[in-house]
Structures are given as C-alpha cells and as structure tokens.
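Asks: build the 3D model from these lines:
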Amino acid sequence: MKKRWVRMILGITILSFAFTGCSRQGTSDEITVYGQVAKIEGEHITIALAQRKDSSSEIPEEDYSNVILTGEEQVITVSDKTEVQESEVSSGKQEETEAGSIDDIETGDIIVAILEGADAKTVTILPDASSIEKQDSADQAETDGTAKGIIELSAVLQVDGKSDTSDKESLGSSKENESVVLVKNSGTLNMTNAKLTKAGDTTSVDESSFYGVNAVFVTTAGSESSIGKSEITSSSEGSGGIFSSGKDALVHVSDVKIETSGGSSKGLTATYGGTIEAADVDITTSGDQSPPIAAGKGGGTVSVTGGNISASGQGSPCIYSEGKIALEDLTGNSETGPIIVVDGKNSVSLNKCDFTGVGKQGIMLYQSTEGDSKEDPAKLKVTDSRLTSTGQGPMFYITNTKAEAVLINTELIYQGKILINAAGNDTNSWGTAGKNGGDITLTGIAQKLQGDIICDEISRVTINLTEQSTLKGTVNGENKGQNVDISLDKDSKWELTGDSYVNVIKNDDSKCSNIQSNGHSIYYDSSNAGNSWLNKKTITLSGGGKLLPW
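Replies: As a prediction, this is how the structure comes out:
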C-alpha cells in the first residue's frame, strides 16, 4: 500500500488556498476538508481530520511537518461525478496535478476534498511521501532500527525500561489507540495465564499495521517479552493480537489463543526488524485484511511451531509476508483469501503444514509497490506439506516480481487447470503496465506437479524437475512467454497434455525417454546455446509426439 503521512509532507505548496482548522467554508454551499483516508466502503470514505500540533486554527499552506490527526472523522461520498486529481511533485514542491480516478484513492492517502453537503465535488490526493523525502520513513526505520509513527503508543499495562512479571491477570482496554500491554525501552515482561481484551478502534489503520498502535500485546525495539497459557480477544478496528515492532524487539509466545474480529486485526505481526517466536497457537481472525500470521512493513520475522489458524474476513490470506515467516506443524484455512501472499523480496517457509485457501489464486508472489524492482526474489519453500486451493484460479500467480519456489514432496490440490500463471497486470497498480511481468523459477524435489504453465510476453518461467519429480501439463502452450525453460534429471518425468514451447530444454536423459507425449510435441529454440546438446535434431517421443526445433 502507498504510504502518505501528514508528518512526512514537508515544504509543499498544496493548492492555492489556505485552510482554517480542519475545514473551511468556500462558497455558501461548499466546505473543504483535509485529512487522511481511514476507511473506504464503496462510495463512502471516512476521513481522519487533521490540525496543527500547536492547536493553531490555521493549517499552513506550505509547511505540513506540524500537522497531526485530531481524532475526529468525517464521512464523505465520492461518486462518478467527483473530479479526482493526483498532485505531482518536483524538488519537494507541488507543481501540477494530473487527472485521477476514484480507484486511485487508498486507505492512508492524505487528501483535500471540496464538498457540497456530504458529496465530494473534487478530491485531490496529496503527493506520495517517497517523492518528497530523500528517504522514506520505512527505509529509515530499517536502517537505524526506529519504528515510530505519529500516534504515541500507550497501554493499560506499560513495562518501560524495567523487568516485570504477570500471572493470572485480566486486563482490558476500550479506548481508541490504546493497547492492553506495551513493553518498551529495553523492558522485559514474562506474562502467564492472562486474559487480555480489547475494544476501541484505531484512528489510523496504517499506524496500527506498521507500528502496533491499538494492538493488544505490543513489544517495541530493544525489548523482550513472553506470553504463555493466555487468551487474547479483540473486537475493534486495527486491534491485532500480538505485535513486535523495531530492531531487536522479541516476543516469545506459547500456548496462546487469539481471536480478533475487527478489520486490519492480524493475529501475530512483526514489523521493522521485530521478531515473534511462537509455539502451539490457536488464532482466529474474522475481520477484513486480517491474516492470522503476518510479517509486515520493514521486514519482521515470525516463526511458529504447532497450532491452528483460521481467517474469514475479505482480503485475509492464511499467511502474508513482507519479511520472513517460517512455519512447522501448523494447520489452517482462509475462507475468502489465498493460502500465501509474499510481497517483494521476502519469504515463507513451510514444513509439515496443511493449509487451505479460497482466493483467486492459491499462492501469490508479487510486489505491491509502484516500482518494478526484481533484483531480489520473493522466496517460497514448502516441504512435506499439503496446500489446497478451492478457487478456480491458478495455484501460483506471479506478477511484478522475481520469485523462487522450491517444493519438496508436497501435495498440491486445486480446482483450476493452471499450475502457474506468470503475467503482468494493468488493474492493480503493481508496477508499470507493460513492464511488470512475473519471473519465477520453480524447483520440484520428489514433487508431483499437475496443470498448465502459462506465461505472457513480459514474463519468464523456469521449471526444474529433480529427484523423481513429475509434471503432467502443457508448458507455454500458446507460445507467448518471453522466456520459458525446463530441465529434467534422469529420474524425473514430463507427461504432455498439449503442444508446448520452450526456449531451452535440458534433459539428463539424452534420448528423452522420460517424456510421455500423448501425441503432443515440444518445440525448442534451435538458436539458443542452451539447446546445443540437441544439435537441431528432432527426437520422436514416447506416445507419438516429437521434440523438434522451431
């Protein structure tokens, strides 16, 4: 998600008028409001209103470094009649705007809206922070270990720079932005047999997702905590269960039950270098955008051994990674989302797990940012597990990223006919259309694979079959892929279900007796040096098809 924070907008000329307080009267029928998009529900957008930190009634026209959210909200209506603009920035100042659309408005955006009643005549999306500052605050947090937003973390029980223990306590909070437990400033806490409850919404979904604002149990940079034999329940927006954020933040979790029902309320979350080490967990989330296990912004690490997880809210995969996640002996399901989402140069590793998803794809490997960076791959490794996708889409979808997947003796169950779809996209703002293809290397080790492999003209696929792996399917059957390679060791097999086109085929069995054609042929690029072993020959395959040059 794009991140546009009030505190990050420095020295920008925004529009040609000044504001009075959070809104101003224009004509007799117009009001201008300014703030951050907190929620989007169809045409109704909730704005968290803004004001100056010094409580001055005026919001300055150029310097927005002194602006904070007031805690007040206003709901506006955006329709097809609303004129939407996105501001452009050069050298830290707004110079012009360009036409946008309703779909460009996202949670976390800073906007200026001119209203007639509750209806928005115009909405201007203020510049993306990354185009204003030399270094995004997320990058800075990764560099120096800081992870702090606008809203100050607070809690009912705060362990601040000291060591403490807690046993058989029941604690709760119903205040907005307030956690139940907070361990900070190199503090340590050992909590057992606790019952922690949370109500009261966040005023900023992004601050909750990035820094743990309003989460139930929070540990920050340099601090260490443990919680065991406990129950955590939250019912409010942005109220995750256990949150670790910042360099050297460490949380130990054992035999804990977590239930969250609000939106953007994950079960376990680690961000900005934080770590969670968990065992024997029972996690249920029912709010939207609430995966049970997440490594979030800035690269956190989550490891879990044993337990069960479940998600039922929209946009909630079992596992979401913008960091490192390693799971063992875990079962789980998502009733509406994919099994796994890996965003960017991050990773998920599964061993002896059993997960089910119901998304448009079983596993999604992508990069959500506007850039097209593919230098470092998204990584997935699955060993001795079972992954089930009950949706009709591909088992693997790769877009706007480079990816590496290793499957070892894992059962894949899915309804669709497509095993891999590597393709660009033009609907989700993931990269630049025409340049945002997928690039995946999938290695099977003692692995059964079934289904077609498709690839568009800006995408690449490499398939490696090793140690008695099998593939039954068509590879690049429409011959659209930018580059498609396949390799087989002598103990692995490929059974064709349609004519296939590859740039390079490598086979330790030079006679290709490990390929069953079923009457279909494989076409290879005879000019590619990787096929020099074939010497432009045509080989008749078992089943009547051929391996032949194009």
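Asks: CA atoms for contacts and neighbours, from now on please.
Replies: Noted.
Asks: where exactly do the helices run in the stretch 51-200 of the chain?
Replies: 137-144 (DSSP state H, counting those that start in this stretch).
Asks: all strands for it, in order.
Replies: Along the stretch 51-200 of the chain, counting by DSSP state E, counting those that start in this stretch, strands occupy 58-59, 67-77, 83-90, 93-99, 110-116, 119-125, 155-160, 163-167, 170-173, 179-184, 188-192, 195-198.
Asks: one more to put side by side:
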Amino acid sequence: MNFKKVAPILALVVTTSLLGGCTTDTTYEAQSTQEATNLQENKEEKVYVVKVQNITDHTITAVTGELTQDGPPALPNGETVTGDGPPALPDGETKAESTPSALPDGEAMTNNTPPSDEGGMQSFSASQETITFTIDDTTEITIEMLQGTQEGTLDQIGVNDILEVALNDDHTAKSIIVKNLNAGGGFGGSNTVTQGTSANTIDTDKNITDGRYISTGDDENALRVDNAKVTLDGITVEKTQGNSSNTENGDFYGQNAGLLVTNGAEVTIKNSAVNTTVTNGNGIFSYGEGTVVNVSDSVIHTTGNNSGGIQTTGGGTMNATNLEIETKGNSAAAIRSDRGGGTVKVLGGSYITNGTGSPSIYSTADISVADATLVANNSEALVIEGKNSIALENCNVTGNMGSSNLDENDSVHNIMIYQSMSGDAAIGHATFTAKNGSITANQGDMIYITNTTCTVELTNVALTLATDTLLNVSGNTSSRGWGTQGSNGGDCTFIATNQAMNGKIRVDDISILDLTLQQGTQFTGSINTENMSGTTTVTIDDSSKWVLTGDSYITEFTGDLSQIETNGYKLFVNGEQVK
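Replies: Below is the predicted model of the structure:
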C-alpha cells in the first residue's frame, strides 16, 4: 500500500548505547532538557540526521549521526563513477560506452533543481544514540534524488536509508527527507542544456527538398533546426564520425544526434533517410517544450551505443508515421525518451533493435503506438520508467532479453515497469495498455513490476509466453539502486478485458495486486502457488472464468465462485479453502 498520511501511535524514545555494551533508555517528557549532540532545536521542531534500523507499521527506529563529505559518488553496486557513467539500468548495463554495460535508455525528470551539495559523495557517521519516532497524517515526506526531489511515501523508506527528520514537540515527524548520498556529483549529466555544435543549422522558416547534411565533428549534429518552422522532403542526414564527450548530454539534450530539433521549432520531415554510426547518434531528436517533430515515410538506421531511432526529451513532441527504424547499439531503443519526457505518437511502421538494453520502446514520456511492428532482438520488448505510459493498439511486439549481462538475482522479462530512483523519471503511477495485436516473449517472465505503482490493461491481445510466468510483481535486491530492499515491491492494478491469458502470477510479500477479469476473459493459471504472502485481490464478473492450474492463494475475492474451475486444485482466500 502506498500512503503518506497515517495515524500517530507512539511517543519518541531516545536510547543511548554505551561502548561497553550497556544501554540506557530515556523517555522524553514535555519539559525535558536532554539533547542529543547532533540535535538542532528551535521552538517548534528538532532536526536529526539518522540511519533507519527498523520500520514497524508507522514507527521508525534509527541511529542518529551526521553527514560528512567524501570523495566522488558511487554507483549502486559500489563502483566509483568517473563523470560520464550513469546508474545501472534494466539489462544491467550503463549508458556510458566506457563502462561495462548499457542501460535500456534514459529516464525522465520534472524537477531540475539539484539537491544542495558541494560535490562529491557524503557519508553517514553514526553516534551511539538511537531514536524511535512515528509518522502522522501531517508528515511531509520528500525523496532526494540525483537531480532534484520528489514527494514520497512511507513505503519508500527502507532499512539503512539516511533521513533528515524534523520532529514536532509531540515527538511525531513533521517532515522527513530521504537523503541521496550520491547527490553531490551526479553521474556526469549537466543541469545546463548542452547541445554541442552543428555542421548545418536552419533557424529561419523554409521548405527544403533533396538536401544532404553530413557531420564528422565531435559533439556535433549533422543538422539542427532551431526555433523555425521548416519542411524537409527527401533529405539525407549522415552522422558518420565524431565522438560524444558526455553521454548524458547526448541522451538528455541531443548533443551528437543526427538531426536535432530544438528551441520551439516545428519541423515536418518526409521521404527522408537518417544514418548514424557514433555514440549518442540518435537519429531524430525532439528537445524542449513547444518543439514539434512530424516525421513520416522515412528510414532511420543507427549503429552506435546510446543511439535511439527517434528520441524525445524535455517536454518535446514527436509524431511519427510509417517509419522504418533499426538500431544496432546498446542502450538504443527504437522509440526512446529520456529526462523531461514529452509526448510521442507513432502510427504504422517497423521498429527493430539489436543491442542489449535496447527495448523497442523505452518510455519516460507518454507514448502511444498503433498498427506497428515492434521487435527487440536482444532486449526486453518494452520498458516504462516512473510516472509515464505506453499505449499500444493493433501492434505486434516481440522481445528476447538475454541473461548474460545480469546478476544471479536479476529478472529476465519481456515487459518491465519500474522506478530506478536515478532522478531522471518522476516518481508516480505508470500505465501500460494494449488492445488487440500480439505480444511475444522469447525469454523470461511476460511482465515484471518492481519499485513502482502501475495500471496494466490488456484487451484481446494474443500473448505468447516464454516461461510459465505471466506476471511477476515483486521487490528486487536494490543492487541497481531501484529502491531499498524490503520495501521496493510493486503495486499493480491489472485489468483483463475479453482477454485469454495463461500462466503463473507471483506477488511477493511486499507487493500488491488487484486483478480484474471482465467481459469474457479467461485466465488459465495460478496465483501464488508457493503461498506467498503478497496482498492479492481478484474480481471476476459473470462472463469471465478462472481455470486453476495449481493451488492458489489470494487475500480477497469478489464475484461468484462458480466462475472458478478448480481443475483438481484448491483456492484459498485469506488462508481458508473456498474451493
């Protein structure tokens, strides 16, 4: 359950642990004058920096301490970043070409104000005192990230998190900031829009036919359209040489892209070809609010890492019709978005990727696709990060995520919905909808949901599974920085309409599933056959059916039990066998 406001329960307790192993417990009275050495106090509140030791319901126990400034920040797996390396992404790879692996592409962010810090990584130095405090319905929770902050919830606080806590006189938390100790140095991205140079720039309104635009320079676009209304028909864009000095400037702002449209420009592109062979050689890039790209009947080929087909960031708009896109590099989604997101609409065409960490769609935006073929030959098919969406209609989707670059406990999947906490995607509710068409998984679970809340809606989609798992809603090890282990589960509302689906559904003990089967849906499968303790609600209407393929354990059922065929197995609701 996600919640920010909860009822107060206990008073604040401070425990002092002596070096000899003895402890003394002292309860604060209203007029107590005792102060911890790291305490800052005013008439209304007391401020602590603490490290969480235990969370029980609405009560947190933590050790007090202080923050000290260290050297450069570290990646979630403990590796030191060099300035250009981004956080690890779903396929276990990073955006920077100089690091071992590549991410499934960017993330979006709506708050560009960085946390206050003088640079480098901070560390927590513990004292010998612990405190226990509670959260009430007025507590404000903020999550500090690499490039800003987001409103948070209690279930986003986990054991070992570092908090800055302001306590009221009644010993409840007035505010909590979940600290990001990597915030000072970031991962090499700039808060300043850095787009490099351009070999060719159009900054006045005009129509152009059969032009050819070439770039071989570092951090250079082959063609840039800046604050102009332009039509391009039958042009060729070639970005065949030129290094990218900073992969995140390429991912976020279009540096080194083939064709960059920026600064409120409106561009129509048709019957054209874009070819790039360099890192950050995104084919066509739409950056910034008010920028609109309308591209149709064109071909885009990219071969470098971090080189998507069409890329949208900073609130830009991309409208694509009947494109042929193929990418070969890692972290090179065919339809790609990153920091700041935007709006992407795709109609028709073929969108194929071949690299690792290169789904056919990576969404940190609102992306809708209809009547298209989407194929990821060496990656999961689709990824949604944070408060963003993918909507498909009449699409044929195929994914083939390998496991060679993954850790032992990592998930192999076809569709992933998650929150990385890297700071490039707003925290919030994700949405995935698919109507008609097909989705094929060649490896792994069909759908994996972790460290986020989301809605999944399937309507008359032909599903082909690679394994026996249809849906996996669960936490993760936090090795990639996706929340805190033990409190980073998924929360999914899953609605199946006129849908045939089969396979196992798994909901772990820190996750939630609300499953609705309606309008002729038939689910042939099981839920939590291992008697996992995740919260699972199932609703079935009179036209739908659930055929068990194993003993199933749920916490709540709504509907007529006659709509369930046990098939020789048992159904348990809240531990009680009902069929």
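Asks: care to give me the TM-score?
Replies: After superposition, the two chains reach a TM-score (TM-score structural alignment, normalised by the length of the first structure) of 0.71; 425 aligned residues with a CA RMSD of 3.6 Å.
Asks: let me know which of the strands of the stretch 51-200 of the first structure is tucked in deepest.
Replies: Highest mean neighbour count among the strands of the stretch 51-200 of the first structure (mean count of other CA atoms under 10 Å): strand 179-184, with a mean of 26.
Asks: re earlier: just put the strands of the stretch 51-200 of the first structure in JSON lines and tack on distance to residue 45 of the first structure.
Replies: Shown next, in JSON lines, are these (distance: least, CA to CA, whole Å):
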{"stretch": "strand 58-59", "distance to residue 45 of the first structure": "22"}
{"stretch": "strand 67-77", "distance to residue 45 of the first structure": "5"}
{"stretch": "strand 83-90", "distance to residue 45 of the first structure": "13"}
{"stretch": "strand 93-99", "distance to residue 45 of the first structure": "19"}
{"stretch": "strand 110-116", "distance to residue 45 of the first structure": "11"}
{"stretch": "strand 119-125", "distance to residue 45 of the first structure": "10"}
{"stretch": "strand 155-160", "distance to residue 45 of the first structure": "29"}
{"stretch": "strand 163-167", "distance to residue 45 of the first structure": "42"}
{"stretch": "strand 170-173", "distance to residue 45 of the first structure": "27"}
{"stretch": "strand 179-184", "distance to residue 45 of the first structure": "26"}
{"stretch": "strand 188-192", "distance to residue 45 of the first structure": "40"}
{"stretch": "strand 195-198", "distance to residue 45 of the first structure": "25"}
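Asks: how about those, which one is nearest residue 409 of the first structure?
Replies: strand 188-192 (38.4 Å; CA to CA).
Asks: sorry, back to before: nearest to residue 14 of the first structure, of the strands of the stretch 51-200 of the first structure?
Replies: Of all the strands of the stretch 51-200 of the first structure, it is strand 93-99 that lies closest to residue 14 of the first structure, at 6.4 Å by CA to CA.
Asks: what is the closest one packed up against?
Replies: Of the remaining helices and strands, those touching strand 93-99 of the first structure by 3 or more CA pairs under 8 Å, 6 or more residues apart in numbering; DSSP states H and E are strand 83-90.
Asks: my read is that residue 416 of the first structure contacts residue 391, right?
Replies: Yes - between residue 416 of the first structure and residue 391 there is a contact under CA atoms under 8 Å: 7.2 Å.
Asks: ok, so what distance separates residue 132 of the first structure from residue 520 of the first structure?
Replies: Distance, residue 132 of the first structure to residue 520 of the first structure, using CA to CA, to the nearest Å: 56 Å.
Asks: need the contact list for residue 40 of the second structure.
Replies: Remark: with contacts taken as CA atoms under 8 Å, 6 or more residues apart in numbering, residue 40 of the second structure is in contact with 46, 47, 48.
Asks: what's the closest non-adjacent residue to the last one?
Replies: Read it as residue 48 of the second structure. residue 165 (5.2 Å; CA to CA, 6 or more residues apart in numbering).
Asks: likewise for residue 39 of the first structure?
Replies: For residue 39 of the first structure, ignoring the flanking residues on the chain, the nearest one in space by CA to CA, 6+ apart is residue 46 at 5.0 Å.
Asks: distance of the one you found from residue 355 of the first structure?
Replies: 35 Å.
Asks: so between these two, which is more surrounded?
Replies: Legend: neighbour count by other CA atoms under 10 Å for residue 46 of the first structure and residue 355, higher for residue 355 (24 against 18).
Asks: tell me the secondary structure at that one.
Replies: Under DSSP: H, G, I helix; E, B strand; the rest coil, residue 355 of the first structure falls in the strand class.
Asks: how about the strands in the stretch 401-550 of the second structure?
Replies: 413-418, 429-435, 438-441, 445-450, 452-459, 462-464, 469-473, 490-497, 500-507, 512-518, 522-527, 535-540, 545-548.
Asks: any idea which of the ones you listed is most buried?
Replies: strand 413-418 (a mean of 29).
Asks: go ahead and name everything in contact with that strand.
Replies: 379-386, 399-401, 430, 440-452, 454, 482.
Asks: same thing but at 6 Å, please
Replies: Residues from elsewhere that reach strand 413-418 of the second structure (CA atoms under 6 Å, 6 or more residues apart in numbering): 380-385, 399, 441, 444-452.
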